[in-house]
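A.B. asks: heads up, no residue letters with this:
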């Protein structure tokens, strides 16, 4: 009754879980560019603002559970929409950009074209993100 029947080999220690989490968190997506500092962000943004290419900005934080849930979904979308530029901004690393967009909650995804925000989705709303991505990837 309620006995733990798993073998010692099947059990993971807390240090094993932490190790797995840190390896997963440091994984870099080939389709989403993680902004490391404000200069990198400005350079990326300025390079795209004179083009018609859609820029999708994912605002996230390592400690945000919904953000971590959204991450693989955005990676799948970025792999599918190769004509769109995806960037990820950890607000604990580059808080100024998050403030610039007047965001107050996570996760947040902002869509820009030609340097102007065209739309945003705040919260874990994958269907809405997909719909807006499809709409703006092929418009203007």
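C.D. replies: Received the coordinates, thanks. Fair warning: this is a prediction, and the values are worked out from it, not measured in the lab.

A.B. asks: when you work out contacts or count neighbours from here on, use the C-alpha atoms and nothing else.
C.D. replies: Will do.

A.B. asks: would you point out which residue is most central in this protein?
C.D. replies: The centre of the chain sits closest to residue 58, judged by Cα atoms, centre = their mean, with a distance of 4.0 Å.

A.B. asks: let's bring in a second one:
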């Protein structure tokens, strides 16, 4: 169960999208080592990263899923990452995630903001604030 995912770098969710497919991506990590390599590389850029800490059993996370896909289509200069808290517990603990969903906004390897809960408008406001 899940063995196919451990070596996967990411999933490209854009193909499940109906509009603006080519420009939107939500990356999903299934390996702590792959996540760490990606995160370390991101420190060299000014690109905003929005990390969505989620769980398959979480109702509010499921509610936010299409919203995150929409944001990924709208804010193509922002990187959207999805991390399953049950799968990558070490990463979840590093970011001190206590509730789901939690969205951590990161720039140059540093958390610049955080939204806990399915708060679409607040998350959008923070993306707007930090994306430049």
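C.D. replies: Looks like it arrived, so ask away. The structure presented is a predicted model; accordingly, all values stated were derived computationally and were not measured.

A.B. asks: can you verify the residue nearest to the centre of the first structure is assigned to a helix?
C.D. replies: No: going by DSSP: H, G, I helix; E, B strand; the rest coil, the assignment for residue 58 of the first structure is strand, not a helix.

A.B. asks: what span of the first structure lines up against stretch 58-73 of the second structure?
C.D. replies: Mapping stretch 58-73 of the second structure onto the first structure (TM-score structural alignment) gives residues 64-79.

A.B. asks: neighbouring contacts of that stretch?
C.D. replies: Residues from elsewhere that reach stretch 64-79 of the first structure (Cα atoms under 8 Å, 6 or more residues apart in numbering): 29, 31-32, 60-62, 84-86, 106-107, 123-124, 126, 130.

A.B. asks: from these, which ones fall inside strands?
C.D. replies: 32, 60, 85, 86 (DSSP state E).

A.B. asks: show me which pair in these is furthest apart.
C.D. replies: 60 and 85 (16.6 Å; Cα to Cα).

A.B. asks: those two: who's more crowded?
C.D. replies: residue 60 (25 against 19; other Cα atoms under 10 Å).

A.B. asks: go ahead and confirm the more buried one touches residue 94.
C.D. replies: No: the pair residue 60 of the first structure / residue 94 is not scored as a contact, 10.3 Å apart, by Cα atoms under 8 Å.

A.B. asks: for stretch 45-64 of the first structure, list every residue counted as buried.
C.D. replies: 45, 48-49, 52-61 (16 or more other Cα atoms under 10 Å).

A.B. asks: nearest to residue 119 of the first structure, of those residues?
C.D. replies: So of these, ranked by how close each gets to residue 119 of the first structure (Cα to Cα), first place is residue 56, at 9.8 Å.

A.B. asks: so where do the strands sit in the first structure?
C.D. replies: So, for the first structure - with DSSP E - the strands run 32-34, 55-60, 85-90, 108-113, 116-122.

A.B. asks: so the longest one matches what in the second structure?
C.D. replies: In other words, strand 116-122 of the first structure. Using TM-score structural alignment, strand 116-122 of the first structure pairs with 110-116 in the second structure.

A.B. asks: same deal with the shortest one?
C.D. replies: The counterpart of strand 32-34 of the first structure in the second structure, counting by TM-score structural alignment, spans residues 26-28.

A.B. asks: mean distance, the matching stretch to its aligned residues in the first structure?
C.D. replies: After superposition onto the first structure, stretch 26-28 of the second structure sits on average 0.4 Å from its aligned residues (mean Cα distance after the TM-score superposition for the first structure).

A.B. asks: ok, residues contacting that stretch?
C.D. replies: Residues contacting stretch 26-28 of the second structure (Cα under 8 Å, 6+ apart): 9-14, 68-69, 72, 79-83.
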